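In: can you look at this prediction? I've put the sequence above it.
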Amino acid sequence: MKVAQLVIGGDTAGGQIVALAVARAARARGDEVVFCSPSRGPFTRLVEAEGMPVFDIDVSRTFKLGGVLRLARELRRRRVDVLHTHGALASNVLSRVAGRAARVPVVSHLHIENHLPAARTRAGALRRLDNWSAGLAARILVVSEHTKRALEQQGYPAKRLEVVPNGVHVAYSGNSTGRSLRSELGIPDRTPLVLEIARLCDVKGQRELIDAVASLEGVYAVLVGEDLEQGGRYRELLEHRIAASGAASRIVLAGHRPDARALLEEVDIFALPSWIEGMPITVLEAMAHGRPVVATPVGGTGEVVVDGETGLLVPPHDSAALARALGELAADPVRARRLGEAGRRRVELHFSEDAMTRRILEVYDELAA
């Protein structure tokens, strides 16, 4: 079987991480995998380094109809058996049309619900177009019950939606001392260290996290991620906020880190105070590494983090509540470790990468039968 994975861009994000996990599992059983992307970046370089070809197709965030024709031609030319897409609204619509034109079944994998523009006329047109194109997909997978409900409310038929929760590999040693990261960044030993891994943008809650950590004497934070949407302007805004907070010595904007996930072994708390989410891979990875999570109950996050059992949930946009939760765990490392261990067990039981990839490969086989 030959599978094409279509991603929304060349940078590393949740959809790309899922696509790569599925691609590796497919190759392990003998399938051939190619990737399609509208841009190049760290993720596409990783894919090519693993021996999977990447071809450029611009069906991303805008409705570029030329991409439909090119994608359909490439699917036919490469004799693809299944097209698995990990996109947003525009790329979902266009890739479904391309798949139908090429007579290739499309697995449309939605990692978050659609967030339509405020203008009612345009939002209504996009909603109708997306709902229509959903009928062209052979299967529609969603990452959480929350996403499923949101798409049903938008107009997707409930019987077409299957929840396949995101999953990660559980590889927790529990032996890291954290000295490498602390030494590199000049963070004192035995001080509470908070980590966030996310692109730098409003909806990931970095401003609230900066304000919360600044109010907690002796607590340090490392924010890993790049400003992919505003060309560095949002990072500058955060830098000014850190400088004005009086906590510049305790809060680090670390940018892109190839070792981002390894850093989970070296911190005390993981935070993700997002405004919107699908089912965040970074939260699952933090839990898999036995780290307590402080997050917001948005999207599928509340299906992963059990408040008071595997982490703490706080309202979005509330830096004071975020500070209280971080402060509680920073002051009680025994409780923090207990929550982290419970989180690791929860991921192992309910959100494993093996379970996710196994179900998706079954979907491929059902379509090929």
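Out: Received it, and whenever you're ready, just let me know what you need. Numbering: from 1, shown residues only.
In: from here on, contacts and neighbour counts on C-alpha atoms
Out: Noted.
In: so where does residue 302 fall, helix or strand?
Out: helix 301-304 (DSSP states H and E).
In: could you identify the helix or strand that succeeds that helix?
Out: Following helix 301-304 in sequence order, the next helix or strand is strand 311-313 (DSSP H and E).
In: now that following strand: how far from the chain's centre is it?
Out: 19 Å (C-alpha atoms, centre = their mean, to the nearest Å).
In: got another, please set it beside the one above:
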Amino acid sequence: MNPATLPAAPFPLSILCLSDSWGGLELNTARFAGWMRERGWPVQLVVRPNSPLARRAQEMSLSVVLFENRWKALDVPAARRLARVWAQFGTRAVLITRNADLGVAVLAKRLFSPGMALVYQQHMQLGLAKRGVVHTLRYNALAAWLSPLPGLARQVLEKTRLAPEKLHVVPLGVDLAKFTDARLTTAEARRRLQLELPAGAVLLGLIGRFDDGKGQDFVVEALARLRPRFPQLHLLLVGEPTRNEGTAYYDALQGRIRELGLTNAVHLRGFTPEPEVAYRALDISVTASVNETYGMVTIEALAAGRPVVGAAAGGTRELLADNRTGLLFGLRDVDSFAACIERLLTEPGLAERLGAAGQAEALATYSHTRQCELTEQVLRAVAG
């Protein structure tokens, strides 16, 4: 190979995420930092003290800087400290994974580090239009904006004044190998989860934190409607209550399960660091979120080769091609959901066809290697 065609060597990369929560955004941030380190990039995570992300990064032995900005986007002293952190690490590009942190990052660039390349990795939908002066100045300071789905990228162009050439579609990735490992059989996965199901049981599952936006309550109600006709149906719910928001939703859900007489049919399990085990235990995976921006859980289920039934809302509509890689149902529409489940139970070969097509789509599009490669191309273009 001609040396001139070789990719530029990795350079120091800072990743900024000042979140106190622990969900998909934070988990993806930690995963991405680890993957980039494995690929030879010097990576530094700038996080809040005592945050779940800080603890996870330390468990992964990542380079961590603890940072606070009390006055958010107006915190000039914090912006000075942040620029100093970048300078000490030799940072040439900063990846910002949370919208709320753009303000202090842009302030640090404008006042103290004008040559820094700022790259925003989008995880959430924009919501209202952001075409005003403040947002326009902030987005103009970015060297690049990474959207995980084409639909989200179109939304960015519609709702902001971001220069189109700065916008790139980079799907968030999954370490697919552990979800496709055929050695982890359904029987073994159920054994690990201590699931004792009757012969002929069909296990539905929803993986994700217990939150009214995730739809566990909807699926429980739908199960109660379906079981008189399909008594073989069982439901696995895996997750934990949303951090710092109490257990009211989870407690109410448990009460409703008892009221509906579903105690023996609904199986609750806590958060697992091995989600592949939960997916491999299922016969059918359900995504019932009210407005899932991206839906990593959907991608993980696809990678595991499970047929996925998803609510036609948010990013799920883009991740699932209806009747090709999954089935879509009307948001919180029990009849529509029940029709999807009935099809999977009664149409010969449908579940296998959808599972195989969905897995092929996941392997082609959503590997963590592809996310890293596409991101590297952008980083080298803006800071190489």
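Out: Looks like it came in fine. What you see is a predicted model; the values in this text were computed from it and never measured.
In: before we move on, back to that, quick one: the helix holding residue 302 of the first structure to the second structure mean distance?
Out: With mean C-alpha distance after the TM-score superposition for the first structure, helix 301-304 of the first structure departs from the second structure by a mean of 1.9 Å once superposed.
In: and that helix, which stretch of the second structure?
Out: The alignment of helix 301-304 of the first structure onto the second structure (TM-score structural alignment) spans residues 316-319.
In: what does that stretch rub up against?
Out: With C-alpha atoms under 8 Å, 6 or more residues apart in numbering as the test, stretch 316-319 of the second structure has contacts from 149, 151, 287, 292, 293, 294, 295, 298, 299, 310, 311, 328.
In: generate a PyMOL selection restricted to the buried subset of those residues.
Out: Those of these that count as buried under 16 or more other C-alpha atoms under 10 Å are selected in PyMOL with:
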select buried, resi 149+287+292+293+294+295+298+299+310+311+328
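In: in CSV: the contacts of stretch 316-319 of the second structure, plus secondary structure and distance to residue 196 of the second structure.
Out: Below are these laid out as CSV (DSSP: H, G, I helix; E, B strand; the rest coil; distance: C-alpha to C-alpha, whole Å):
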residue, secondary structure, distance to residue 196 of the second structure
149, coil, 39
151, helix, 41
287, strand, 24
292, coil, 31
293, coil, 34
294, coil, 33
295, coil, 29
298, helix, 25
299, helix, 27
310, strand, 26
311, strand, 29
328, strand, 29
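In: widest-spaced pair of the contacts of stretch 316-319 of the second structure?
Out: Using C-alpha to C-alpha, the pair of the contacts of stretch 316-319 of the second structure lying farthest apart is 151 and 287, separated by 18.6 Å.
In: list the buried ones in the helix holding residue 302 of the first structure?
Out: For helix 301-304 of the first structure, the buried set under the neighbour-count rule, 16+ other C-alpha under 10 Å, comprises 301, 302, 304.
In: just stretch 176-192 of the first structure next, same as before
Out: Under the neighbour-count criterion of 16+ other C-alpha under 10 Å, stretch 176-192 of the first structure has 178, 179, 182, 187, 192 buried.
In: residues contacting residue 44 of the second structure?
Out: With contact set as C-alpha under 8 Å, 6+ apart, residue 44 of the second structure has these partners: 12, 13, 14, 15, 62, 63, 64, 65, 89.
In: give the equivalent position in the second structure for residue 133 of the first structure.
Out: Counting by TM-score structural alignment, the partner of residue 133 of the first structure is residue 138.
In: three-state assignment of the closest residue to its match other than its chain neighbours?
Out: Nearest non-adjacent residue to residue 138 of the second structure, counting by C-alpha to C-alpha, 6 or more residues apart in numbering: residue 106, 6.4 Å away. Here residue 106 of the second structure is helix, with the state taken from DSSP: H, G, I helix; E, B strand; the rest coil.
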